[in-house]
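K.L.:
Return atomic coordinates for the entry below.
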Amino acid sequence: MIFAPMVISDPSAGPSADFSNDTWWIWVIKAVAIIVMLLLFVLVAIWAERKVLARMQTRPGPNVHGPAGSLQSVADAMKLLLKEDFNLKGADRFVYLLAPFIAALCAFMIYAVIPFGPEVSMFGVTTPLQLADSSVAVLYILGITAIGVYGIVLGGWSSNSTFPLLGAVRSSAQVISYELAMALSLASVFLVSGSASTSQIVDSQTRLWWAIVLLPAFLVYLVSMVGEVNRLPFDLPEAEGELVAGHMVEYSSMKFAWFFLAEYVNMLNVSAVAATLFLGGWRAPWPLSAINDGTFNEGWWPLLWMVAKIWLVMFFMFWLRATLLRFRYDQFMNLGWKILIPVALAWLVAVAVVQGLLQFGDIDLRTLLFVLAGILVVVLVVTLLWPEKKPEPEPEPADATGTGGVVVDSEFDAFAGGYPVPPMPGQQLPPSPRRRLREQQAPGATQTISAPAQEATDE
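P.N.:
Below you'll find the predicted structure:
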């Protein structure tokens, strides 16, 4: 069967990985290995992204520091270390310094529950290639990613500046929107796997990857993960053309480097989650998994497959950045709330119904799949044939001012509401004090100076 029978998770049932032989020094070795691997992966990701973008956009890319520019990331890291570090006078100093460390710490915690392979012999100790696991490991991942946004929000708020605050607010709205869609897409994996443990989810994909069986959920996750890590085309919290650099505007040197590091580590995090929950985890792809009774799924081989799948998803994000343009903010929020969340919720309900019928009903799976396919075809046909609502034509202006007959003042105060606003059609900004001063000092003009101009002259 394509869908595995639904199994109600038992809270007392542990993960399939056996950590009974682990000692404290094995835990230390695994933790240090994860941190070193992530740091090296970040350096490689920065270089690889630049090379991929350059290749797709027909330009050289890094080619000076090291072979093929491979040491460019090291040079960038040294530059950040040596840059001048400043602190804002009006910032909340404690929160201002704490925010980048929150972002980086939460980013490094995700890989603790990611399985990289089965049991191996490490210095004479049989241990799984995983630091830890739990029956609610995926919920732990969702919780840590939700806490990580506090680093961005606090960094923007504590800077006591307009653009960082706007970037922080955008980021919080973005994470709330897209994490809901992500959680709903992952919930369908829980239903067919019967567990939220990462090691058990990998074991449930022995016959078929969930990316094939749960294709709609996988597509929703791919879009949600890009929005979760603020990558193009969803990098609204740090849009250079609008917010300069978003929540990181007022940071420099290593404080900026912590935010930068957290962004790339989060890219590796969502890639590892995609590989674990949808792409079979550390299991070899077909037909390698069927060679020699699964030899490529034993020993240290699975580590290679897991790393390859992570970088495959990373390449997908590089490709998106080289291909797509940034969304408008209203388009971005509409995509999350009006498309991704309803689609993910509808798919979750469909998976739950199928699992319930397979578990408690006497229905042939092939018949059920044909019925669902027929319903999907009918919905698509109705969607394509449904007439599009044409927008109402805009009323033509009734006078020469282009205001549609609305009488407006010739001059208005742009700062009446506290923030400057642009003039409407037919309205005019009052001349600046300097312009008035120039006009009054022109030959033939009266020498009386207005009060605003006098204030500008005094300043």
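
K.L.:
Please make it C-alpha for all contacts and neighbour counts, starting now.
P.N.:
Noted.

K.L.:
Count the residues that sit near the spatially closest residue to residue 60 that is not a sequence neighbour.
P.N.:
Leaving aside its sequence neighbours, residue 60 sits nearest to residue 54 (Cα to Cα, 6 or more residues apart in numbering; 5.8 Å). Counted with other Cα atoms under 10 Å, the neighbours of residue 54 add up to 15.

K.L.:
Residue 54 contacts residue 63, correct?
P.N.:
No. Judged on Cα atoms under 8 Å, residue 54 makes no contact with residue 63 at a distance of 10.8 Å.

K.L.:
Mind listing what's buried along the strand or helix carrying residue 100?
P.N.:
Following DSSP states H and E, one finds residue 100 within helix 93-109. For helix 93-109, the neighbour count (16 or more other Cα atoms under 10 Å) marks 95-97, 99-104, 106-109 as buried.

K.L.:
How far off centre is it?
P.N.:
Put simply, helix 93-109 sits 18 Å off its chain's centre (Cα atoms, centre = their mean, to the nearest Å).

K.L.:
just checking, what packs against that helix?
P.N.:
helix 137-158, helix 253-277 (3 or more Cα pairs under 8 Å, 6 or more residues apart in numbering; DSSP states H and E).

K.L.:
Out of these, which is closest to residue 39?
P.N.:
helix 253-277 (8.2 Å; Cα to Cα).

K.L.:
what does that closest one contact?
P.N.:
If you take Cα atoms under 8 Å, 6 or more residues apart in numbering as the criterion, helix 253-277 is touched by 38, 42, 45, 80-85, 97, 100-101, 103-104, 107-108, 110-111, 114-115, 186, 189, 198, 201-202, 210, 221-222, 225, 229-230, 248, 281-282, 306, 309-311, 313-314.

K.L.:
cutoff 7 Å now
P.N.:
The contact list for helix 253-277 (Cα atoms under 7 Å, 6 or more residues apart in numbering) reads 38, 42, 80-81, 83-85, 100-101, 103-104, 107-108, 110-111, 198, 201-202, 225, 229, 248, 281, 309-310, 313-314.

K.L.:
Just the buried ones from those, in ChimeraX syntax?
P.N.:
A single ChimeraX command selects the buried members of the contacts of helix 253-277 (16+ other Cα under 10 Å):
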select :38,42,80,100,101,103,104,107,108,110,111,198,201,202,225,229,248,281,309,310,313,314
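
K.L.:
Out of the contacts of helix 253-277, which sit inside helices?
P.N.:
Cross-referencing those against helices under DSSP state H gives 38, 42, 80-81, 100-101, 103-104, 107-108, 198, 201-202, 225, 309-310, 313-314.

K.L.:
How about the contacts made by residue 193?
P.N.:
201, 204.

K.L.:
how far is stretch 213-221 from where the chain is centred?
P.N.:
Distance, stretch centre to chain centre, for stretch 213-221: 17 Å (Cα atoms, centre = their mean).

K.L.:
what comes up buried for it?
P.N.:
214, 216-218, 220-221.

K.L.:
Here is a second sequence; please produce its structure as well for comparison:
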Amino acid sequence: MDEICTGLCRLMVDSGAEAGLAQFVSLLVGVLLVSGVPLLTVILLIWIERKVAARIQDRIGPNRVGPIGLMQTFADLLKLLGKEDITPTSADRLLYNVAPLVSFASVVLIWAIVPFTPFHYGVDLEIGALFFVAVASFGTLAIMVAGWASNNKYALLGAFRVVSLLVSYEVPLVFALLVPVMLAGSMSMLDIVNAQSGMWFVVLSPLAFIIFYISSQAETGRAPFDLIEAESELVAGFNIEYSGMKFGMFFAAEFLHVFTNGILMALLFFGGWMGPFYYESPLIAFAWLGAKGGVIYLTTLWLRNTVPRLRIDQIMAFNWKFLVPLSIANIVLISLALKLLQELNLAPRQLIGASIIDMLPATIVLLLINGALTMYLLGILRRRGQEARREAQAAPAQFARATAATAD
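P.N.:
So this is what the prediction gives:
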């Protein structure tokens, strides 16, 4: 993007335009290019998700508007534009109208730090990973504001659920995010991808990827964490009072957030654009990034249409009793092991430019640590499962004894 903006600025200056105006116009074009990618992507994502859901449920899906239903999303967009925009009389009008914009903008802003290729990105922030966490939190705030400003009890209950869910699962997500940051020695998304030239971080710490994946599922409110709407309990969740394009913006933000998380996981754990012949052309590098993010996105769709929703108490217990301790133990063990390996000269102190041979000892040690930690935690889960089954089997007998004692 820098090349495009710089070239446009130089062209305008050579044509006689003022330097300040040329710089402003070039920056504006860059912003439109970066934001245009997710805006166009969300149109395709909605069609893909509907087709995948139909395939899993033995249906056809969109097939009437355009070839294989490709224009169905545009038809739905026109329908939403034609809907009456209703604002409840008792709602806080300012916050009610701003919330959908903040929700969608919080997702689009993440794409500013996404490096599509080694030379094409919005901005290379030194605190790119921190920027992602901070901007993503605005989506939580927007949902809470939308539920409160609607002045509807179901919307407010849905917003409370969202806040408790998203704030809780941000803890393991941040701990999992710290693993690639620590391995790369930088918060820059560009440096994190370049540090995976020798070995993808998903190989060095598969547990961090699993924790990040589960937490991102909760962040987007997808199954089995889809408590945000919970139609059978909360009618339509926090957006029950929204209609028209305001509802459409919440809808688009959800779809885009899922795919954005897939792209981020591809950057953080799967080497981003790195793949065979990626250096030959920016299009090949861009295709590798899209393919990796697309595969992760499709697994999310598969889970959404096959896994049932959990109760709020089960979700919170899983997070605070299992996921958070696991993420803390994982980052502590990896940091200690990495420091020890570097002191013994078994791992490079700078992963950027390291080869597979350089990373082999560290890979073996870190994989053994992840495997041992996984086996230990699976043993704990197995014992807890056995205890729960014994309690469930003993419950009828306890109930019978209590009933008999009451009768006596």
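
K.L.:
care to give me the TM-score?
P.N.:
TM-score of the superposed chains, computed with TM-score structural alignment, normalised by the length of structure 2, equals 0.84; 371 aligned residues with a Cα RMSD of 2.7 Å.

K.L.:
picking up where we left off before, just the element for the residue nearest to residue 60 of structure 1, please.
P.N.:
helix 24-56.

K.L.:
Can you name every helix or strand that that helix contacts?
P.N.:
For helix 24-56 of structure 1, the elements it packs on are helix 72-82, helix 253-277, helix 301-323, judged by 3 or more Cα pairs under 7 Å, 6 or more residues apart in numbering; DSSP states H and E.

K.L.:
aligned partner of residue 311 of structure 1 in structure 2?
P.N.:
When structure 2 is aligned by TM-score structural alignment, residue 311 of structure 1 is paired with residue 294.

K.L.:
Spatially, what comes nearest to its match if we skip its sequence neighbours?
P.N.:
Residue 294 of structure 2 sits nearest to residue 262 (Cα to Cα, 6+ apart), 6.8 Å away.

K.L.:
rewinding a little: ok, the residue nearest to residue 60 of structure 1 touching residue 61?
P.N.:
Yes. At 5.0 Å, residue 54 of structure 1 counts as touching residue 61 under the criterion of Cα atoms under 7 Å.

K.L.:
need the buried residues of helix 93-109 of structure 1 in CSV with distance to residue 350 of structure 1, can you?
P.N.:
Shown next, in CSV, are the buried residues of helix 93-109 of structure 1 (distance: Cα to Cα, whole Å):
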residue, distance to residue 350 of structure 1
95, 45
96, 46
97, 46
99, 41
100, 41
101, 41
102, 38
103, 36
104, 38
106, 33
107, 33
108, 35
109, 33
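
K.L.:
tell me which residues in stretch 315-330 of structure 1 are buried?
P.N.:
Applying 16+ other Cα under 10 Å to stretch 315-330 of structure 1 flags 315, 317-322 as buried.

K.L.:
just curious, which of those residues is nearest to residue 73 of structure 1?
P.N.:
For these, the nearest to residue 73 of structure 1 is residue 318 (16.3 Å; Cα to Cα).

K.L.:
pretty sure the closest one contacts residue 49?
P.N.:
Yes. Using Cα under 7 Å, residue 318 of structure 1 makes contact with residue 49 at a distance of 5.8 Å.

K.L.:
overlap in contacts of the two?
P.N.:
With Cα under 7 Å, 6+ apart, residue 318 of structure 1 and residue 49 have no common neighbours.

K.L.:
Longest helix in structure 2, please.
P.N.:
Structure 2, longest helix under DSSP H: helix 356-407.

K.L.:
for it, the distance to its chain's centre please.
P.N.:
27 Å.

K.L.:
again, but for stretch 288-302 of structure 2
P.N.:
So, by Cα atoms, centre = their mean, the centroid of stretch 288-302 of structure 2 is 12 Å from its chain's centroid.

K.L.:
ok, average deviation of it from structure 1?
P.N.:
Once fitted to structure 1, stretch 288-302 of structure 2 is off its aligned match by 1.5 Å on average (mean Cα distance after the TM-score superposition for structure 1).

K.L.:
hang on, the earlier thing: mind listing what's buried along the helix holding residue 54 of structure 1?
P.N.:
Neighbour count says helix 24-56 of structure 1 has 26, 30-31, 34, 38-39, 41-53 buried, by 16+ other Cα under 10 Å.

K.L.:
picking up where we left off before, show me what the longest helix of structure 2 is packed up against.
P.N.:
helix 201-204.

K.L.:
so how many other residues sit close to the aligned partner of residue 320 of structure 2 in structure 1?
P.N.:
In structure 1, the residue matched to residue 320 of structure 2 (TM-score structural alignment) is residue 337. Residues within reach of residue 337 of structure 1, counting by other Cα under 10 Å, total 15.

K.L.:
Residue 209 of structure 2 contacts residue 202, correct?
P.N.:
Yes. Using Cα under 7 Å, residue 209 of structure 2 is in contact with residue 202, at 6.1 Å.

K.L.:
which neighbours do these two share?
P.N.:
Common neighbours of residue 209 of structure 2 and residue 202 (Cα under 7 Å, 6+ apart) are residue 269.

K.L.:
Could you pull up the contacting residues of residue 281 of structure 1?
P.N.:
Here residue 281 of structure 1 is in contact with 202, 275, 306 (criterion: Cα under 7 Å, 6+ apart).

K.L.:
For residue 182 of structure 2, see how far away the residue nearest to residue 294 of structure 2 is.
P.N.:
21 Å (Cα to Cα, to the nearest Å).

K.L.:
what do we get in structure 1 for residue 261 of structure 2?
P.N.:
Checking TM-score structural alignment: residue 261 of structure 2 goes with residue 270.

K.L.:
how many other residues sit next to the aligned partner of residue 253 of structure 1 in structure 2?
P.N.:
Residue 253 of structure 1 maps onto residue 244 in structure 2 when the alignment is built from TM-score structural alignment. Residue 244 of structure 2: 17 surrounding residues under other Cα under 10 Å.

K.L.:
Over to the one 10 residues further on?
P.N.:
Neighbouring residues of residue 254 of structure 2 were enumerated by other Cα under 10 Å; the total is 21.

K.L.:
quick one: secondary structure of residue 229 of structure 2?
P.N.:
Under DSSP: H, G, I helix; E, B strand; the rest coil, residue 229 of structure 2 falls in the coil class.
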